[in-house]
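K.L.:
Structure of the sequence below:
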Amino acid sequence: MCSSCQERYETPSDRRYHAQTVACPDCGPQLQYEVDKTVVEIETPLKRATQALADGKILAVKGIGGTHLVCDATDAETVGRLRERTGRPSKPFAVMASDVSSVESFAAVSSAQQEALTDLRRPITLLETTERTPWLSVVAPGLDTVGVMLPYSGLHHLLFDEIDGPLVMTSANRPGEPMVTNAAALWETLDDVIDGALLHDREIVARCDDSVIRIVDGDRRFLRRSRGWTPSRLPNPAAQTNAPSVLAVGPARDVTVAVADGNGVVLSQHIGEVDDPDSLSFHRRTIDRLTNLVGTDPALVACDRHPEYLTSDEAHRRAEDGLDGPVQIGHHHAHAAALCGEHDRKRAVVITADGTGYGPDGTIWGGEVLDTRYERADRVGGLASFSLPGGDEAVRYPARILASVLDDAETVDDSLVETGAVANLDEATIVRQQAETGTNAPTTTSAGRYLDAVSALLGVCGTRRYQGEPALRLESHAREGQVRDVSLPFESEDSRRVLHTPALVSRLRSLAEDVPTADVAATAQDALARGFASIATEYAHSHGIETVGFTGGVAYNDAIYTTLRETVTESGLTFVGPDRVPPGDSGIAYGQALVATARQSATSD
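P.N.:
Predicted structure coming up:
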């Protein structure tokens, strides 16, 4: 600080004595406006920036935990340019509005949602839109929801002193890369995206993305637990008196890391995908900062069972450097253990439903009913297996999945061609042959892929351009429909009771011949929820287990979650769902830490 501020800071009789916010124009934060890597020498960089936004420019605005790409949300042409420049053709953008009244002009805000919006940590809150204005259709294509946040930094408030309407406020990064935190990296990475930059001279020491919340079944769910909530301590009910200190490195997507000891588990901020050198470097720095913050040296490292994750490689590297382990933990066991951990349940039947996770048998899991303890999880039911013709291509083009779940070749071929999954009918025949022979067609039990297949079947979304798009669009479409009657096809697979999803999709196709597609979408979600609930409650009752839980990425779906919770509760069992820990993959590290702690404690007894 300058000499004047230092004198006031050190004088006990001065009102600025030991005031951490003491600052002045000489030593306080400075704003600057840059164009083409060059500082524009002006006295009012803020006014220059707000004028640029009004003129349809795309700016980078440096914040607290990173930098945002910002533009006028109501300018469809500018938002379209932002999509083109960033290579995000349909991924929904978050917006920032000045206050709740402004938000209510385009979205419905319940009391629970208003509480989330106005929380002092100012998360992005997912809201249902009240009307599909042209600008909302560009900001969140194909969806009836939009992510909204209120200003949370002084610079944000200054921007809205000059601007009336909402602003797109999305993280400044290339897809899959960490968010930019400094000017040099900004211009090196995004010079072809931005028209200018409003920056300050405060160093961002720890990158931290915005937290994201959705109200599901009346309660808060974290889609991303980051700025404002991390780092903070979570319970460690798996710990015994001899509990080791554990480092959990997380999965591959939506990664967080965790450090656990006898006092609890501290979960890091959002890291994102760890699939390249830059993101792996961020992952390592986050581990180092977190262990230093917690003040513990981990003795044991835990990771996902998947052999090709970079995070798993990192765990092996740290084990070679002296840590015990790595303890390899099943993806869905970690999901289930995390849910048990935050509700202090030693045993529960947990439904874990998501897009993908490496199973102990080497197949792709994603629709599991698990008899869960911290140290182990037994697969006791779930969804029937089906194939993914073309592997990752079936994830990108979910119409391919129809080839493995429908016997109607004409319906399958038409869907494959219409959605662009194949170029012609000859290629469609090859896809059906892949499904029949199992050639390049890995099997899965994924609830996410089931929802994707229904989305393709109904013509809602045939090409996945961002994570979860087909299922998200299906959910929006389903809100326009009503649930119809459809019988649930159950069978036995490897001595487990499973919902036969191929037969269910076939019944939904027949239903679509007589009712609106929105009704079929609503019925598809309802059938999945009722099927899971039936399997889980039957097992719980027959084995004397009092608690049934639901977690995984599908738990963000409000209709599925609510139906499942109501069905479980009506059966006389206790239902638990995610609260402080995200149900998606960003909660995996917490579960890994609990499982590793329990297993090591059991070994040491």
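K.L.:
going forward, measure contacts and count neighbours with C-alpha atoms only.
P.N.:
Fine.
K.L.:
Between the two ends of stretch 490-497, how far is it?
P.N.:
7 Å (C-alpha to C-alpha, to the nearest Å).
K.L.:
chain center to that stretch, what's the gap?
P.N.:
Centroid separation for stretch 490-497 versus its chain: 31 Å, with C-alpha atoms, centre = their mean, to the nearest Å.
K.L.:
now the strand or helix carrying residue 168, how far from the centre of its chain.
P.N.:
Residue 168 is part of strand 167-171 when elements are defined by DSSP states H and E. From the chain centre to the centre of strand 167-171 is a distance of 17 Å (C-alpha atoms, centre = their mean).
K.L.:
What's the first helix or strand after it?
P.N.:
In N-to-C order, the element after strand 167-171 by DSSP H and E is helix 183-190.
K.L.:
that older thread, which strands or helices does the strand holding residue 168 pack on?
P.N.:
strand 67-72, strand 95-96 (3 or more C-alpha pairs under 8 Å, 6 or more residues apart in numbering; DSSP states H and E).
K.L.:
Buried deepest among those strands, which one?
P.N.:
Stretch with highest mean neighbour count among the helices and strands packed on strand 167-171: strand 67-72 (a mean of 25; mean count of other C-alpha atoms under 10 Å).
K.L.:
before we go on, could you also do this sequence so I can check it against the first one:
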Amino acid sequence: MPAGPRWNEMIERVKGSIRGTVQGVGFRPFIYTLARRHGLSGYVRNSPDGVEVEVEGPLVGIERFFEEVEAQPPPLARIETVIRRPMPSWGDKRFVIRESLPRGEKDALIPPDVCVCSTCLAEMRDPADRRHRYPFINCTFCGPRYTIVKEVPYDRPGTTMAGFPLCEACRLEYEDPLDRRFHAEPIACPECGPRVSLCDAAGRPLEGEDPLSAACSLIESGHILAVKGLGGFHLAADAAQDEALKRLRSRKRRDGKPFALMVKDLAAARRIAVFNQAEARCLSSLERPIVLLRKRRGHGLSDEVAPRSRLFGVMLPYTPLHALLMEGRFPALVMTSGNRSGEPIQIDNGEALRDLADVADGFLLHNRDIHIHCDDSILRVVAGSPSPMRRSRGFVPGPVHLPEALKDLPPVLAVGAEQKSTVCLTKGGRAFLSQHIGDLHNLETLRVFERTISHLEGLLGVQPQVLARDLHPDYLSSVFARARTGCPVVPVQHHHAHIVSCLAEHGFEGPVIGLAMDGTGYGPDGTIWGGEILLADWVSFERAGHLEGVPLPGGDAAVRHPWRMALAYLDQVFGDGLFGLKIPLLDELDPGQVELVLQMCRTGLNAPPTSSCGRFFDAAAALIGLRRSVTYEGQAAFELEMCQSRTKTKGYPWRVSPLDDGSWLLEAGPIITALVEDLAAGKPAGIMSRRFHLALIEMLSEVCRGIREQTGLSVVALSGGVFQNATLLEGLTGLLERGGFTVLSHRLVPCNDGGLSLGQAVCVALQTTGWSGRFAGGDHQAGSGAVACGGRWGRTT
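P.N.:
Purely as a prediction, here's the structure:
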């Protein structure tokens, strides 16, 4: 009797459901090639929840096939799960790519927009190639994704490329599984794809065979150009021309805020900035974010690029159009968002021509529609790790993967706060944070906010069961949440959401000592919080300490005019004795204004109390003489960081005291007193800034040490916009870690309000399931018990 086939030679059929970022990244041709290599028959196709594949053949070939699927996916693919189940054998002889499944629950992940690849750039620069100098060249492994997609599955008819029928040459590439443009949905060429045009500020076409070369000439001659890019318009100007940048600042109403730069390549970046390997990797990554880099001496650019800053925000070209534009004769281009300050970035040709006509001298347009706004991402490398300041193009809509315990939570829509708005939608064990929307101060931004929510819900096929909002009732995001019918709305305290955001990205439940340091957040006691030490977990918190409260004279006026905060601190520390202080600021202020602000502080009229760390920075900046008024959010604090001296010095004295409720008060008095003494002694601003930073680092570290002695907690989470300050983040992290703490800080989402919606979503999702927090109902009393070092501690010399 002849022997039967060995087990690994038996013919089997297996169906695989692959979830993750597996559409629009070359996954089907990868599967096709892999199946043929292993001698398997079957099929692959896109489905609403990812990619569906069936393979038939010897069992050993099937096993090796699935091993390689997970071990060696295409560069842009991100596999989350591969679920396999046996199927009856069909006996088919070929492996084919089938049409996508049109219906079903949407669970496929749309990939982010990524930079143009080197292979496409080489083709674009090849005079013999049919796509020579074509500014929309792309392939399966590069180009637009999120900004052009309208619906899933991610196929060409569901994108803004649907209106460009493929020519025969492009169709052959698109339909060939062995071609690197197989089902590259934005595929195009000069014969069938989008086109670039150049016009003046009135929208009249400018003659010339090559709009891009003409655009370069306009910029070289000092003109400002509005350039339609991937996720919106930029305003471009030669970064070495003072007058052009002064006009841009005046027209855009952007006084003082640094401009972003685009340079041709890493070599060009090295001519204007100093950076390390970690920063170089971020610059040249697929995401192509703006990276904050140290200015190089003798950089040759205009001081108007980034006044009063030691940093440049630099990015490399990320579209073929940008690469062609960077062939101009300029060392760098200012590439700032194409909008007026405070308004959303423009994405539509007609609206840009209307709204930017008195800002730009010319317009470089194209006719590929942008479906959704997406600003450039911004990050800063701190202690060797990327710290995101704005998470947008290149990263969105990639999800934040939540811990296993959170995978079965109900879908939640979190609407963020007021500034640096983002929204977050949860689905299963994933949280989808939107791109940067902006500050919700006007109707235009609110419309973008609403459209972003609708777009995200449509792509994910999710209708939220509950909404999360900030505790502040008057934020436009809170108003939106309350007006939306059909599901309950749950408020989340601002600073607790910051800490939960940090915990969520680390997959850590807590409890932790949470340091939430920012400018403004509505406290449960009705005051304005912002310098908070919390004991927190995913769903609950207690206030274990805070910065000393001071009046906020004039409310928002004090945010715009830091000199008001300086007066508030001086009055609190010195009372009427402040008039005898030898402080330049007091000599420069109008006596009537001083009297009015002091009256507000002393009566509490239009001067709500605040514990804001951001306002503490503002006060120090104003006292030192750096910034009496600001033109953008965080300007005073940023300039205080930038002016620090590198000279070795000691921090200012500080003090921490117990309060009646058992929590700790971080007193500002000793720091303000010592700073005033330095002012009277004529100490340089850089020394005073450095001493201020060191005092805050030491004080926060010691508070954590004291709370650890009380509670046993040794994990510290850092969040809030103040931790955009690299001196504070790096210095405090190092001091805490040397003291035996584990420190969690942001690496995936911003520490500022741009990451707040993630914390809101996770907190509310768990609350709705009845998750019990350690600090719910005040069961754990912050600050209970005595500390070994006594009732008050500090450094007073």
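K.L.:
quick one: the strand holding residue 168 of structure 1 aligns where in structure 2?
P.N.:
Aligned by TM-score structural alignment, strand 167-171 of structure 1 falls on residues 333-337 of structure 2.
K.L.:
Around the aligned residue in structure 2 for residue 142 of structure 1, count how many other residues there are.
P.N.:
In structure 2, the residue paired with residue 142 of structure 1 according to TM-score structural alignment is residue 308. Residue 308 of structure 2 has 18 neighbours, counted by other C-alpha atoms under 10 Å.
K.L.:
In a strand, residue 308 of structure 2, correct?
P.N.:
No. Residue 308 of structure 2 is assigned coil when assessed by DSSP: H, G, I helix; E, B strand; the rest coil, not a strand.
K.L.:
Contact partners for the residue nearest to it when sequence neighbours are not counted?
P.N.:
In space, and not counting its chain neighbours, residue 308 of structure 2 is closest to residue 639: 6.5 Å by C-alpha to C-alpha, 6 or more residues apart in numbering. The contact partners of residue 639 of structure 2, taken as C-alpha atoms under 8 Å, 6 or more residues apart in numbering, are 308-309, 621, 626-627.
K.L.:
Equivalent analysis for residue 257 of structure 2, please.
P.N.:
By C-alpha under 8 Å, 6+ apart, the neighbours of residue 257 of structure 2 are 306-307, 631-632, 635.
K.L.:
looking at structure 2, where would I find the counterpart of the longest helix along structure 1?
P.N.:
Counting by DSSP state H, the longest helix found in structure 1 is helix 517-542. Alignment of helix 517-542 of structure 1 against structure 2: residues 685-710, by TM-score structural alignment.
K.L.:
What does residue 93 of structure 1 correspond to in structure 2?
P.N.:
In structure 2, residue 93 of structure 1 lands on residue 259 (TM-score structural alignment).
K.L.:
do you know how far the counterpart of residue 385 of structure 1 in structure 2 is from residue 52 of structure 2?
P.N.:
Matched by TM-score structural alignment, residue 385 of structure 1 corresponds to residue 549 in structure 2. As for residue 549 of structure 2, its distance to residue 52 of structure 2 is 58 Å (criterion: C-alpha to C-alpha).
K.L.:
where do the strands sit along the stretch 401-550 of structure 1?
P.N.:
443-444, 490-493, 496-499, 547-551 (DSSP state E, counting those that start in this stretch).
K.L.:
need those strands in a markdown table with distance to residue 564 of structure 1, can you?
P.N.:
Formatted as a markdown table, the strands of the stretch 401-550 of structure 1 follow (distance: least, C-alpha to C-alpha, whole Å):
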| stretch | distance to residue 564 of structure 1 |
| --- | --- |
| strand 443-444 | 22 |
| strand 490-493 | 17 |
| strand 496-499 | 15 |
| strand 547-551 | 8 |
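K.L.:
Taking the contacts of residue 639 of structure 2 together, which two end up most distant?
P.N.:
309 and 621 (14.1 Å; C-alpha to C-alpha).
K.L.:
Of the two, which one has the most company?
P.N.:
Using other C-alpha under 10 Å, the more surrounded residue of residue 309 of structure 2 and residue 621 is residue 621, with 29 against 19.
K.L.:
shouldn't the more buried one be in contact with residue 634?
P.N.:
No. Residue 621 of structure 2 is beyond contact range of residue 634, at 11.0 Å (criterion: C-alpha atoms under 8 Å).
K.L.:
I'd guess residue 361 of structure 1 is in a helix, am I close?
P.N.:
No. According to three-state DSSP, residue 361 of structure 1 belongs to no helix; its state is coil.
K.L.:
And it, what's its match in structure 2?
P.N.:
Checking TM-score structural alignment: residue 361 of structure 1 goes with residue 525.
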